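Colleague: Pasting a predicted model and its sequence here:
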Amino acid sequence: MIQQPFGRTGWQVPLLSFGAQRIVDEHNCSEQEAIQIVNRAIDRGITYFDTAPSYSDGQSETRLGLALKGRRDEVMIATKTSDRTRDGSWRLLEGSLKRLQTDHVEEWRLHNIRTIEELDACFAQGGALQALREAQEQGIVKKLSISGHTNPQVLVEAIRRYEFDSALVALSALDHHIYSFAHEFVPLALEKGMAIIGMKVFALGKLGPWYEQALRYTLSLPISTSIVGMETMEQLEKNLAIAESFQPMSELERLEFWKEIMHLATPETLPWKAEEWGGDAWYRRAQ
C-alpha cells in the first residue's frame, strides 16, 4: 500500500487507515472477530488506528487494546477527548490508556469541535487544550490533533490560534457540496504543514452503491490518510483491495460521480452537517 507523509511530523502512514469505532457489539462484531480484523489489518500494512472513549462506552478502545497485545510498537494510536475542560480531559485520557493497555498514544485530539463557543472553552484557562499540552510535555501523548464534522470555519479558526499537528475532518464526496472542508479548511491546513485525515467516506452508508468511487474520491484528495470504519473481515478486504490498487480519480471521473450523487446532499443524508444531529436544517455558520 502507498505510504504518505503525516504532515510535518516525519511519520509515514498508509493511504488507508483503520477507524475502530465499529469493532463493537453494537455493530455485531464480537471480541474475537475484532481481534482478528485488527491483526489482519496490521499484517496487510495498516498502522494507524483511530478510536475514542465515547465509542460504545469504551468498548472500541478495550478491543483495540486486546488486539494490539504484542504488536503495540507496530502501530500508531489516536484517541480523543470530548470533554472541553482540562480535568475532564485528563480523566478521559487516563481511562483510554487503561483500556488500550498502553502508557502512551501517538495522537490525542479534541473531538468534534462544532462551534466557536466550544473552541473558546477548549482554549480557555482550564480548558481541554491545557490537558493536551500537558500530556504532550509529559510524553504521554506524542502529537496534538483536532477533529470536526460540521463547520470548516470553526476548524480554520482553531488552526489559526494553535499549531495542531493534524486534523480529522469529514471529506466524503457529499461533504464537498455543503460546508466543504476540502475547499475551506484543507488548503490552510496544508499551508501549515498539518497532516489531514479524512473521515465519513461513505456518508454513513449512503454512498454504498458507489463504494469504490466513494473511497477513491477521498483517497484522491491531498490528505495523509483516511480512516474507514470496518466491522467485518469482508469490509477490510474490500477496502484493502481498493487501496492497494489505488489510482487517483481523474477530474472527469469526479464530475461524473458528483452528478450521480448530488441528489443525496441533504440534511437527512448528512446529519453531522445539520444544526442538530439528524435535524432538517443545515448548520448555522459561526460568524
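Modeller: Thanks, I have it.

Colleague: Only C-alpha atoms from now on, for both contacts and neighbour counts.
Modeller: Fine.

Colleague: Would you map the helices across the protein?
Modeller: All helices of the chain, identified by DSSP state H, fall at 31-43, 59-67, 86-100, 116-123, 128-137, 152-161, 181-184, 186-191, 211-219, 233-244, 251-261.

Colleague: contacts for the longest one?
Modeller: Pointing back at helix 86-100 there. With contact meaning C-alpha atoms under 8 Å, 6 or more residues apart in numbering, helix 86-100 is reached by 52-53, 58, 61-66, 79-83, 103-105, 126-131.

Colleague: For stretch 245-254, measure first residue to last.
Modeller: End-to-end distance of stretch 245-254: 18 Å, with C-alpha to C-alpha, to the nearest Å as the criterion.

Colleague: Return the set of buried residues in that stretch.
Modeller: 246, 249, 254 (16 or more other C-alpha atoms under 10 Å).

Colleague: export those to a markdown table and tack on distance to residue 215?
Modeller: A markdown table is the format used below for the buried residues of stretch 245-254 (distance: C-alpha to C-alpha, whole Å):
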| residue | distance to residue 215 |
| --- | --- |
| 246 | 10 |
| 249 | 10 |
| 254 | 12 |
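
Colleague: Included below, for side-by-side comparison, is a second structure:
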Amino acid sequence: MEMRTLGRSGIEVSPVGFGCWAIGGPFSNPAGEPLGWGEVDDQESVRAIRRAVELGVTFFDTADVYGAGHSERVLGQALEGIRDQVVIATKWGNTFDESTRVMYHQDTTPEYVHKAVRASLDRLGTDYIDLYQLHFDTTDEIALPLREACEELVREGLIRAYAWSTDTVHSAELFAQGKHCAAVQHEASVLHDAPEFFALCEREDLASINRTPLGMGILGRRDASKPATGADIRTLPPAWLRYFSDGGVPAPEWWEKVAAIREILESDGRTLAQGALGWLWARSPRTVPIPGFRTVEQAEQNAAAMTHGPLEQEQLTEIASLLAE
C-alpha cells in the first residue's frame, strides 16, 4: 500500500499506525477502577515495536496518561536510535501520578500544555513530537486558547502539527481552523461508521486517525467465551465501551454483528482484524487506523494487513446491508 499523509502537514505515515494504550500497562482512576489493559511485558512491547518498524509501520500513537506515563517511556525506549524513521503522536490534558499510576483530572489551561509537552518529550526521549493531540472534550471558550498554545509549540519547534482526539465534529472543526492542525482522532470501525468525520477530513484536508478500529478487540476474536481479566478496562466497561459486557466478554448484540460480517472480512486470506482494517482503508483515503498490540505476533498480524490492502467497494456495500438487518 502507498503511504498516507497527515493532512495539510504533509507528514507521510504508513497506512496503519500502532496505538500504544495497551503497552502502558495498568493504571486507574482514584476509585481504583481500571483504565488500562492489564499487565504487560515491557521487553515484549519493545520487541513488538521494533518488529513493526521492520515491517514498514512508521506511525505510533500514544498519550501521556497511558499507564500514567509508562507507555511514552516504553515507546521512547523502543525507538532509541531509529527516531528519524518514525512519526510519533501523543496526547495531553489529563493529570496523573507516575508513582501510583493514578489518573486524576483534566487541566484545561494553556500553561499546562507547555508543561505537559516538555514532560512527554522527556519520557519519549526526543526533542520534538510530530503530532500533539488534545485528549478531552471541552467548550469552545476553553479550546481556542489551547489551539493557540499548540501554534506556539509549533513556532518553538517542539511539535510539528496538532490535532484533537474527539468524537464531536464541531470540536474537530474548531481545531481545523488552526494553521497547523493536521488531523482529527476519532472512533471509527466497521462497527461504527463515521461519515461526518470522513467528510470533514476531506473538506479541511485532515487525516482521519481511527481510534478503536478493532472495536476494543472484539474484531480480533474467534471466541466470545474467553473474558478479559485482571486490571483490564473491559472487565468493568464504561458506557462508551459498548462492545463488552461486565465481566469482560463481548456483548451478545455486537458479537452477532461480528458473526454476520466475518466471512467478508476474512476474504482472500485475511484475518478478521485485517479485514476490519481493510474496511477502514476502503472507507476513505484519509484513514489511518491505530490498532493496539501487546505482542510481537499481534504486531506482525496488524502490519500484514497492509499486504492485503483495502476491501472492495462491493464488499463495503454488502457489509452495510448485513449490519442494517
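Modeller: Structure received. Only a predicted model underlies this, so the values are computations on that prediction, with no experimental measurement involved.

Colleague: Out of the contacts of helix 86-100 of structure 1, which end up buried?
Modeller: When these are checked for burial by 16+ other C-alpha under 10 Å, the buried set is 52-53, 58, 61-66, 79-83, 104-105, 127-131.

Colleague: now for residue 37 of structure 1: what does it line up with in structure 2?
Modeller: The alignment partner of residue 37 of structure 1 in structure 2, by TM-score structural alignment, is residue 48.

Colleague: residue closest to the middle of structure 1?
Modeller: residue 168 (4.3 Å; C-alpha atoms, centre = their mean).

Colleague: List just the one of the helices of structure 1 that sits closest to residue 22 of structure 1.
Modeller: Each of the helices of structure 1 was scored for nearness to residue 22 of structure 1 using C-alpha to C-alpha, and the closest is helix 59-67 (7.3 Å).

Colleague: To what extent does that closest one diverge from structure 2 after superposition?
Modeller: On superposition with structure 2, the mean distance recorded for helix 59-67 of structure 1 (mean C-alpha distance after the TM-score superposition for structure 1) is 0.5 Å.

Colleague: neighbouring contacts of that helix?
Modeller: By C-alpha under 8 Å, 6+ apart, the list of residues contacting helix 59-67 of structure 1 reads 20-24, 31, 34-36, 38-39, 51-53, 55, 96, 99-102.

Colleague: Now do that helix against helix 31-43, angle only.
Modeller: Here helix 59-67 of structure 1 points in a direction 70 degrees away from that of helix 31-43 (axes from the mean of the first three to the mean of the last three C-alpha atoms, to 10 degrees).

Colleague: what about residue 117 of structure 2, distance to residue 111 of structure 2?
Modeller: Distance from residue 117 of structure 2 to residue 111 of structure 2, by C-alpha to C-alpha: 10 Å.

Colleague: Looking at these two, which has the bigger crowd around it?
Modeller: Set side by side, residue 117 of structure 2 and residue 111 give different neighbour counts by other C-alpha atoms under 10 Å, the larger being at residue 117 (22 against 12).

Colleague: What's residue 71 of structure 1 aligned with over in structure 2?
Modeller: By TM-score structural alignment, residue 71 of structure 1 lines up with residue 82.

Colleague: Residue 207 of structure 1 too?
Modeller: Alignment note (TM-score structural alignment): residue 207 of structure 1 maps to residue 219 of structure 2.

Colleague: what comes into contact with the top strand by length along structure 1?
Modeller: Determined from DSSP state E, the single longest strand within structure 1 is strand 141-148. Where contact means C-alpha under 8 Å, 6+ apart, the residues beyond strand 141-148 of structure 1 that reach it are 104-114, 132-133, 135-136, 155, 164-170.
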